[in-house]
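Colleague: Quick one: sequence and predicted model below, then my questions.
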Amino acid sequence: MASEAEPFDGNPASPKNLLEPVPFYARLREVDPVYWSDAVHAWFITRHDDVLNCFRDPRLSANRMGFYQAQLGPLEQIGPGLIDNLMLSLTHQMSMRDGPEHVRMRRQTSVGFSPQALDAWRPAIRHTAEQLVARVKSQGRMDVVKAVSRQLPPIVIADFLGIPQEDRDKFLEWSEPIADFNAPAAGTDVVALARRGNVAIGELVDYLKALIEKRRHDPGQDALSQMLQAQEAGRMTLDELVSNTSLILFAGHTTTTDQISNGLYALLTHPEELHKLQSDLGLMRSAVEEMLRFNPAVPYMHRIAAETFELRGKTIKKGDVVFMGLAAANRDPQAFPDPDRFDISRDHLHTKHMAFTFGAHHCIGAGLARRELEITFEVLLTNLPGLRLDEDQAPQLKCHSMMFRGFESLPVRW
């Protein structure tokens, strides 16, 4: 006698759906592409065209201050001044602004992110990747997360912004509580995370203000010096400069860290595609695009409805939280033929994946991240022939929240 079908788990943040989200994405795309979750108290959009159009829609606002405040509860319960640094920093970040204000901040923050400027960083990225691999090459095995993916992105973004070598460990210490606040695990004390994040942001802001003062008198060729010129020309306030620098530092390495491990795991678990890439490194660019599509480090991005509107017969009310399913859109069969197949030679020119979102808020660091990924995988495959998953140690996923997905550890050998 056939057993009854397992009941549908409609909670996007349940342990089952966080561990194995692809069936959940498929169910929503097919049955309820504009889905209201009582568990998360938010909408979930999962079809590629809908996600793309939502990023274009001015009725969905990037200003999520109300969302963060709602997560924390009444300010009087938190205590006066205990999250002021965190809230102030969020307020001044371009990722929280819409329309002309967002354009103004992004234009001044994006100096140094042109393709030509980023290509000039390729030798430095390669040098860092080769140094990290050289440290472990003779050992015959490593944890990729510990030895490479947690090391390379913060070094690169610190170089990019001109952070002195001796200060870089501080950024790893500050990034952890900020990341925890932005992607809390289910059941976590969010107020406690906010207080830790508030301390970290406060120390980071103080550091950056002192560094900026030094750069006023001794500017360099780094991106921070270029951003400082925009601030001095009156196009950006000091608070905006500091907040957006901290955003670049944080976002510039946490997501790339996860994407390195996600991409390598996809390669190592698809040996035919791995062999194809090893045989022709000219496929590296398309391989990286497929890694980004197949398992993006950021599965969801959320917005707030600025007004009430209809989408596929559902009424999204003003103030509702709307999660755009980047990872779900990347597996939409209407956009990507045979979407659950990992194919490094897939045509990504006609249909773009959503790993870096879309539209006005498309990730400002996408070009830098792509170069880091391309160079890192090329260095790994070139220097470590026989690279494979470690048969004696299982990988450990990092999937405790909806917002970030990667690996806690990824043991490999060669």
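Modeller: Structure received.

Colleague: make it CA atoms for all contacts and neighbour counts henceforth
Modeller: Noted.

Colleague: Go ahead and list the helix or strand containing the nearest residue to A147 once chain neighbours are set aside.
Modeller: Leaving aside its sequence neighbours, A147 sits nearest to L132 (CA to CA, 6 or more residues apart in numbering; 6.8 Å). Per DSSP states H and E: L132 is located in helix 122-136.

Colleague: ok, now W43?
Modeller: Element membership for W43 (DSSP H and E) is strand 42-45.

Colleague: for that strand, packing partners?
Modeller: Applying 3 or more CA pairs under 8 Å, 6 or more residues apart in numbering; DSSP states H and E, one finds that strand 42-45 contacts strand 34-37, strand 321-325.

Colleague: what's the spacing between N198 and I178?
Modeller: 8 Å (CA to CA, to the nearest Å).

Colleague: Which residue of those two possesses the greater neighbour count?
Modeller: Per other CA atoms under 10 Å, whichever of N198 and I178 has more neighbours is N198, with 25 against 22.

Colleague: which element is that one on?
Modeller: Using DSSP H and E, the element containing N198 is helix 190-217.

Colleague: G367 too?
Modeller: Going by DSSP H and E, G367 is in helix 366-383.

Colleague: Beyond the strand holding W43, next helix or strand please.
Modeller: Per DSSP H and E, the first helix or strand lying C-terminal to strand 42-45 is helix 48-56.

Colleague: tell me which residues of that next one are tucked away?
Modeller: Residues of helix 48-56 classed as buried by neighbour count (16 or more other CA atoms under 10 Å): 48, 50-52, 54-55.

Colleague: Over to stretch 107-115?
Modeller: In stretch 107-115, counting by 16+ other CA under 10 Å, buried: 108-109, 111-113.

Colleague: one more structure, for comparison:
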Amino acid sequence: MTTAELVFDPFSDEYFENPFEIYRRMRNEAPLYYCPKRDFYALTRHEDVAAALKDHEAFSSSRGCDLAMVQSDTPPQKSIIFMDPPDHRHMRSLLNKAFTPRAVQAQRDTIVEQIDHYLGQIDSDDFDVVQDFSGPFPVEVITRMAGVEPEYRQQVRHWIDTSLSREPGQVGTSEAGVKANIDTAMYYYALVQKRRENPTDDMISRLIAAEIPREDGRLDKLDDIEITGFATLLGGAGAETVTKLIGTAMVLFARNPEQWQKLLEDRELVPAAVEELLRYEGPVQYNVRYTVKEAHVPSGVIPAGKPVFLLMASANRDERAFTDTDKFDIERDRTEAQNLGLGYGIHSCLGAALARMESVIALEKLLDFMPRYEVKWDGLQRVHMQNVAGYSHVPVRRLAS
């Protein structure tokens, strides 16, 4: 029996539906994968992906984070995820102030309030975990932090979903996605103008007031484009991550009911469950970098001037890094290897602590709300998005406990 040719197509229907089999083959057969058709490389093993994430001198973020952006002649919008040091370092030190442990903890009441609100609106035993719950609540939390007006908070989520959506075979942003990006940028740009005139206690107002050192050492203010770029990123990352993580969680726990039972019996395991969800099937599949010089990783050498997929979701299933890697186990030994689910190195997720806290509280509340449940498998729908994996629809039925 001949083995099918190894083809990694991150824009195919097969990839969107289940990328883990192709990841396994790539790790074993072509850990340093090259795609001649689209002229990119891909790294799948844990040691290679971790090394590349740490090596910002060779693997640059300045051209963007997906293939279309990196291969474009147009530089991406100003945003912290599209920066290399020293600009990245200055911006990160400024933005870190919004996500200190104290600042994150201050969001707890808002998170609980939003979760209780959306669970309280569910008036049937049959509902959709994503559409009715994990879609709406995280974006309320993050956009409130940013200073978005209440009537626009859910709209931000719909713009993000539209901009990230991809049809099979589609590499770049769709017309609807381009319009969504423009609408998002115009909204945030106008909001920055309002906050310049009338500052309030929110992140956009604090960014307007902040000063950061430029390369020549002088202190400077962020311009409106920079603040718009960050606000857009914040809304996107803050909405997508937890939305997808919780939807996936309810699918995985339905497939592994003994793990759900462990949580019902011991709530202290919930934070560990969130870590295992991030490892096993996290919402962020990959980031694309650009080699500004010849780049060296344990599996080989990548020439300068090439896009490189850093497949964190594959690295987190690497048999060389984790024991029983394809087993979903909330009590696994988490000291074996670094969990790359929320990134690693200088571009690790800025809001990781917030995402973890939201996810822990959401799972705790769901354990109370639906201790026994079943997924209606025929209604399950995966998203088709660049970088992001998860479900758009997870219909469930609450069962009598």
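Modeller: That came through, no problem. Everything numeric here is computed off the predicted structure, so don't read it as measured data.

Colleague: quick revisit: what's next to the helix holding L132 of structure 1, contact-wise?
Modeller: 142, 147-148, 151-152, 155-156, 371-372, 375-376, 379-380, 383 (CA atoms under 8 Å, 6 or more residues apart in numbering).

Colleague: and the angle from that helix to helix 366-383?
Modeller: 40 degrees (axes from the mean of the first three to the mean of the last three CA atoms, to 10 degrees).

Colleague: How many residues are close by G120 of structure 2?
Modeller: 11.

Colleague: how about it, what's its match in structure 1?
Modeller: Taking TM-score structural alignment, the alignment pairs G120 of structure 2 with A134 from structure 1.

Colleague: How much space separates its match from G140 of structure 1?
Modeller: Per CA to CA, A134 of structure 1 is found 11 Å from G140 of structure 1.

Colleague: and the next element down the chain from the longest helix that structure 2 contains?
Modeller: Counting residues, the longest helix found in structure 2 (DSSP state H) is helix 224-255. Using DSSP H and E, the helix or strand that directly follows helix 224-255 of structure 2 along the chain is helix 257-265.

Colleague: and the longest helix of structure 2, which stretch of structure 1?
Modeller: Counting by TM-score structural alignment, helix 224-255 of structure 2 corresponds to 238-269 in structure 1.

Colleague: Give me the buried positions along the matching stretch.
Modeller: Those would be 238-268, for stretch 238-269 of structure 1 by 16+ other CA under 10 Å.

Colleague: chain center to that stretch, what's the gap?
Modeller: 5 Å (CA atoms, centre = their mean, to the nearest Å).

Colleague: now stretch 61-76 of structure 2
Modeller: That offset, for stretch 61-76 of structure 2, works out to 18 Å (CA atoms, centre = their mean).

Colleague: same question, stretch 73-87 of structure 2
Modeller: For stretch 73-87 of structure 2, the distance to the chain centre is 18 Å (CA atoms, centre = their mean).

Colleague: what do we get in structure 1 for E294 of structure 2?
Modeller: Checking TM-score structural alignment: E294 of structure 2 goes with T308.

Colleague: so that match makes contact with V321?
Modeller: No - the pair T308 of structure 1 / V321 is not scored as a contact, 11.7 Å apart, by CA atoms under 8 Å.

Colleague: ok, back up a step: show me what the helix or strand just after the helix holding L132 of structure 1 is packed up against.
Modeller: Toward the C-terminus, helix 122-136 of structure 1 is succeeded by strand 141-143 as the next helix or strand (DSSP H and E). In this structure, strand 141-143 of structure 1 makes packing contacts with strand 411-413, judged by 3+ CA pairs under 8 Å, 6+ apart.

Colleague: Tell me the counterpart residues of stretch 114-121 of structure 1 in structure 2, please.
Modeller: Using TM-score structural alignment, the partner range for stretch 114-121 of structure 1 is residues 100-107.

Colleague: any residues touching that stretch, and which ones?
Modeller: So stretch 100-107 of structure 2 is in contact with 97-98, 141, 353-354, going by CA under 8 Å, 6+ apart.

Colleague: Which of those residues sits closest to R195 of structure 2?
Modeller: Proximity of the contacts of stretch 100-107 of structure 2 to R195 of structure 2 (CA to CA) peaks at A98, which lies at 17.0 Å.

Colleague: For my notes, confirm the closest one occurs in a strand.
Modeller: No - going by DSSP: H, G, I helix; E, B strand; the rest coil, the assignment for A98 of structure 2 is helix, not a strand.

Colleague: For the closest residue to it other than its chain neighbours, give me its contacts.
Modeller: Distances taken as CA to CA, 6+ apart place M203 nearest to A98 of structure 2, at 7.1 Å, with adjacent residues excluded. By CA under 8 Å, 6+ apart, M203 of structure 2 lies in contact with 98, 145-147.

Colleague: Map M203 of structure 2 onto structure 1.
Modeller: So M203 of structure 2 corresponds to A223, using TM-score structural alignment.
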